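> Need a 3D model of the sequence below.
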Amino acid sequence: MSAASGERRLGALAAAAWSAGPIFAAAMLGNAATLPNIAPWYDRLAKPPLTPPNWLFGPAWTILYVLMGVAFYRILRGDPAGPGRRAAIWLFAAQLVLNAGWSVAFFGARSPTLGLAVILPMEALILATIAAFWRLDRMAAFCLIPYALWVAFATYLNAGVLTLNS
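Coordinates of the predicted model:
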């Protein structure tokens, strides 16, 4: 292995760690807030039509987190001097903070109202992240589209729970 390929490999490993670490942390924080509050609190709430069964959320989020990791990895491995790269990274980080914050607000605080106050700006930041990623790496942007769609659906569910249980 040449020194140059060794440097690229190290860069790839560093990018993998920097992309996976924060996403894993957000997922674990979300799980810690969510799992203890499914039964009995969430199970007893009235839910809107089209609410999926509880077992579907884990696999769906696993797929979404993997896609988020791929997207963020691609941005981190991109041209460091690329126009808008720093802003794209900050947008991704901001939406990720809100991602974990939604679980804490909705499940941890048992507050659909607070959940809605978090998920609305989260969706806006996800869309802004997609736009920023699009300018840098279209595949990275495409990887975030299912996430944006799922969070839009989660916004409907959150609003429905709030309306039906107020």
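
> For the rest of this, base every contact and every neighbour count on C-alpha atoms.
OK.

> Show me the longest helix that occurs in the protein.
Criterion DSSP state H: the longest helix present in the chain is helix 3-37.

> ok now that one, how far from the chain's centre?
From the chain centre to the centre of helix 3-37 is a distance of 13 Å (CA atoms, centre = their mean, to the nearest Å).

> Alongside the first, I'd like the structure of this one:
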Amino acid sequence: MELLKVNGRLDRKRVAVGILLPIIGGSITGWLANRNAQEKYKRLEKPSFSPPPAVFPIAWTTLYGMMGLAKYRVERKKEIGYKEPTSIPSYEIQLGLNYLWSFLFFKWGLRGTALIEMTILLATIALTTYEFYQVDNTAGTLMIPYIGWVVFALGLNYATWKLNK
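Take a look at the predicted model:
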């Protein structure tokens, strides 16, 4: 419960909204981008380190929840008198890039473009993480697994692109 509190206070409604918004957005994006694309993806040659399909929704739900919680913590710090963080715009940009990647890779089959976009996404996540650390160490720490997963996904994207040129 302490993880949800900022300066000893917990706003249950706002923390729930903060966590659920990226999860719901990611679910809708995944559904729209992956509709009718899974058959094509199954036929692609994939690298040996490609995890089973069931891993992705579990990983992304967890990561979206963690990034939503991180944003909640930064917003709460801002409300209780901390200096205006510049981190919210970079958070929104990285989230938009995250959602866009699914369309590039799955829906439109632009795996090379998706690879370039994911590199930009990774840089934006790193910037957001740095900015979150400036406001709240816990918020910055919550973003670290996301960086790790996107580094892994970048390698997976690259290998899949290379194997299916």
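
> Which strands or helices does the longest helix of structure 1 pack on?
Counting contacts by 3 or more CA pairs under 8 Å, 6 or more residues apart in numbering; DSSP states H and E, the secondary-structure elements packed against helix 3-37 of structure 1 are helix 54-76, helix 85-103.

> Out of the ones you listed, which is closest to P48 of structure 1?
Between P48 of structure 1 and the helices and strands packed on helix 3-37 of structure 1, the tightest spacing by CA to CA is seen for helix 54-76, at 13.7 Å.

> Go through that closest one and flag the buried ones.
Within helix 54-76 of structure 1, the residues scored as buried using 16 or more other CA atoms under 10 Å are 64-65, 67-76.

> now do stretch 26-38 of structure 2
Neighbour-count burial for stretch 26-38 of structure 2 [16+ other CA under 10 Å]: 26-27, 29-30, 33-34, 37.

> Over to stretch 127-139 of structure 1?
127-130, 132-133, 136-138.

> Columns distance to L144 of structure 1 on top of the helices and strands packed on helix 3-37 of structure 1, output as TSV?
Shown next, in TSV, are the helices and strands packed on helix 3-37 of structure 1 (distance: least, CA to CA, whole Å):
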stretch	distance to L144 of structure 1
helix 54-76	6
helix 85-103	10
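
> Quick one, which of these gets closest to I145 of structure 1.
helix 54-76 (9.3 Å).

> So which bit of structure 2 is that closest one matched to?
Under TM-score structural alignment, the match for helix 54-76 of structure 1 in structure 2 covers residues 53-75.

> quick one, what contacts the nearest residue to L163 of structure 2 once chain neighbours are set aside?
Counting by CA to CA, 6 or more residues apart in numbering, L163 of structure 2 lies nearest to E45, which is 6.1 Å off, once chain neighbours are set aside. For E45 of structure 2, the contacting residues are 160, 163-164, by CA atoms under 8 Å, 6 or more residues apart in numbering.

> and with 10 Å instead?
159-164 (CA atoms under 10 Å, 6 or more residues apart in numbering).
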